[in-house]
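In: sequence first, predicted coordinates after that:
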Amino acid sequence: MSQIEKVLYTGKTHTTGGRDGKARSEDGRLDVQLSSPGSAGAGTNPEQLFAAGWSACFIGAMGLAAKKMKVELPANVAVDAEVDLGTGGGAYFLQARLNVHLPGLERQVAEALAEAAHQTCPYSKATRGNIDVVINVV
């Protein structure tokens, strides 16, 4: 396991009530009501928050890869993240798909950028070997 040598940022939140509660960041920039997936609640859920964070990080990692490859990342780059919550063998699990949109780039270049990002994105590293992940260049 890799060790952090220098902490760049620490996200801090305080959550109460679990999946049907509330989460607020220390600085107040994040203040969300939580609801269980599929419920009638008005809030978001941990899977949506994870999908949003991972896709944002993944786009940043593609930007770094593009600079190294001397490729211009399209202005309208997007990642549609899908995080599934499911069960198997009586336990809960996650699985994910990242659908990467790199309009205007040749497919080979787009796939190379997505693969490079998947190797460097901290969220991808954290999930590697722990959950099923599929990266699709669409």
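Out: In hand now; what should we look at? Numbering: from 1, shown residues only.
In: could you use CA atoms for every contact and neighbour count after this?
Out: OK.
In: so which bits of the lengthiest helix in the chain are buried?
Out: Identified as the longest helix of the chain according to DSSP state H is helix 46-69. Buried residues in helix 46-69, defined by neighbour count with 16 or more other Cα atoms under 10 Å: 46-47, 51-52, 54-59, 61-66.
In: which elements pack onto it?
Out: For helix 46-69, the elements it packs on are strand 78-88, helix 107-120, helix 122-127, judged by 3 or more Cα pairs under 8 Å, 6 or more residues apart in numbering; DSSP states H and E.
In: below is an additional structure, to be compared with the one above:
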Amino acid sequence: MKKNLYTADASAIGGRSGRVRSATGTIDMEMSVPEGLGGKKNATNPEELFAAGYASCFQQALLVIAQKAGDTLDKESKVQCSVTLFQEGEGYGLSAVLDVDLKKFDEAKTIEMVRQAHVICPYSVGTRGNMEVELRVMGKAIPVKAEENAGVAGE
């Protein structure tokens, strides 16, 4: 049974050359196309905001996985998320790379925790089957099973 926990509200005016503002006012930022595509400096873009949200959400999923195992994450553990905007034919799309460094765990344990986090992270669940997500541990790509990127986990 679905139980709504929280709803975030934000609005945009002017698209990629406008402004975004959250209902709480915490986010109130000028937007621009990426600087490398001719945009302004000191403005953000949807891809940066998506990358920040995904990195934060994935880190939280890792914290939950660690806690369930009776463990904790190193305070310096890090999730780096890179979001790429691409054009394919007439359409546009996104892909993401999540690179995780948990510091205190060996590679095998980190890989297992990353796989588990990818199953429960709301961003991973929301993107599954809709965009390519590459998982890495300290820069090294880890194999992603087809079912981990297609449909809802467990279906």
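Out: All right, it came through fine. This is a predicted model, so every value here is computed, not measured.
In: got a TM-score for the two of them?
Out: Once superposed, the chains reach a TM-score of 0.93 (TM-score structural alignment, normalised by the length of the first structure), with 135 aligned residues with a Cα RMSD of 1.1 Å.
In: re earlier: give me the residues contacting the longest helix of the first structure.
Out: Defining contact as Cα atoms under 8 Å, 6 or more residues apart in numbering, one finds that helix 46-69 of the first structure is touched by 19, 34, 72-73, 77-85, 98, 113-114, 116-118, 120-124.
In: could you say which of the helices and strands packed on helix 46-69 of the first structure is packed most deeply?
Out: Greatest average neighbour count among those goes to helix 107-120 (a mean of 18), per mean count of other Cα atoms under 10 Å.
In: in a strand, residue 93 of the first structure, correct?
Out: Yes - counting by DSSP: H, G, I helix; E, B strand; the rest coil, residue 93 of the first structure falls inside a strand.
In: who's in contact with it?
Out: By Cα under 8 Å, 6+ apart, the contact list for residue 93 of the first structure reads 85, 86, 87, 131.
In: quick check: the closest residue to the first one other than its chain neighbours vs residue 15 of the first structure, distance?
Out: The shortest distance from residue 85 of the first structure to any residue that is not its chain neighbour, by Cα to Cα, 6 or more residues apart in numbering, is 4.8 Å, and that residue is residue 94. Applying Cα to Cα, to the nearest Å, one obtains 21 Å for the distance of residue 94 of the first structure from residue 15 of the first structure.
In: likewise residue 98 of the first structure?
Out: In this structure, residue 98 of the first structure and residue 15 of the first structure are 27 Å apart, going by Cα to Cα.
In: looking at the two, which is more packed in?
Out: residue 98 (23 against 16; other Cα atoms under 10 Å).
In: ok but the more buried one is inside a strand, no?
Out: Yes - counting by three-state DSSP, residue 98 of the first structure is located in a strand.
In: could you find the counterpart of it in the second structure?
Out: Per TM-score structural alignment, the equivalent position to residue 98 of the first structure in the second structure is residue 98.
In: just checking, its match touches residue 133?
Out: Yes - the criterion here is Cα atoms under 8 Å, and residue 98 of the second structure meets it with residue 133 at 7.4 Å.
In: spatially central residue in the second structure, please.
Out: Taking Cα atoms, centre = their mean, the centroid of the second structure lies closest to residue 54, which sits 2.0 Å from it.
In: what residues does residue 74 of the first structure make contact with?
Out: For residue 74 of the first structure, the contact set (Cα under 8 Å, 6+ apart) comprises 102, 103, 104, 105.
In: residue 11 of the second structure corresponds to which position in the first structure?
Out: Under TM-score structural alignment, residue 11 of the second structure pairs with residue 14 in the first structure.
In: give the buried residues for stretch 5-14 of the first structure.
Out: So for stretch 5-14 of the first structure, nothing qualifies as buried (16+ other Cα under 10 Å).
In: from the opening residue of that stretch to its closing one, how far?
Out: Distance between the two ends of stretch 5-14 of the first structure: 26 Å, counting by Cα to Cα.
In: touching it from outside, list them.
Out: 23, 24, 25, 26.
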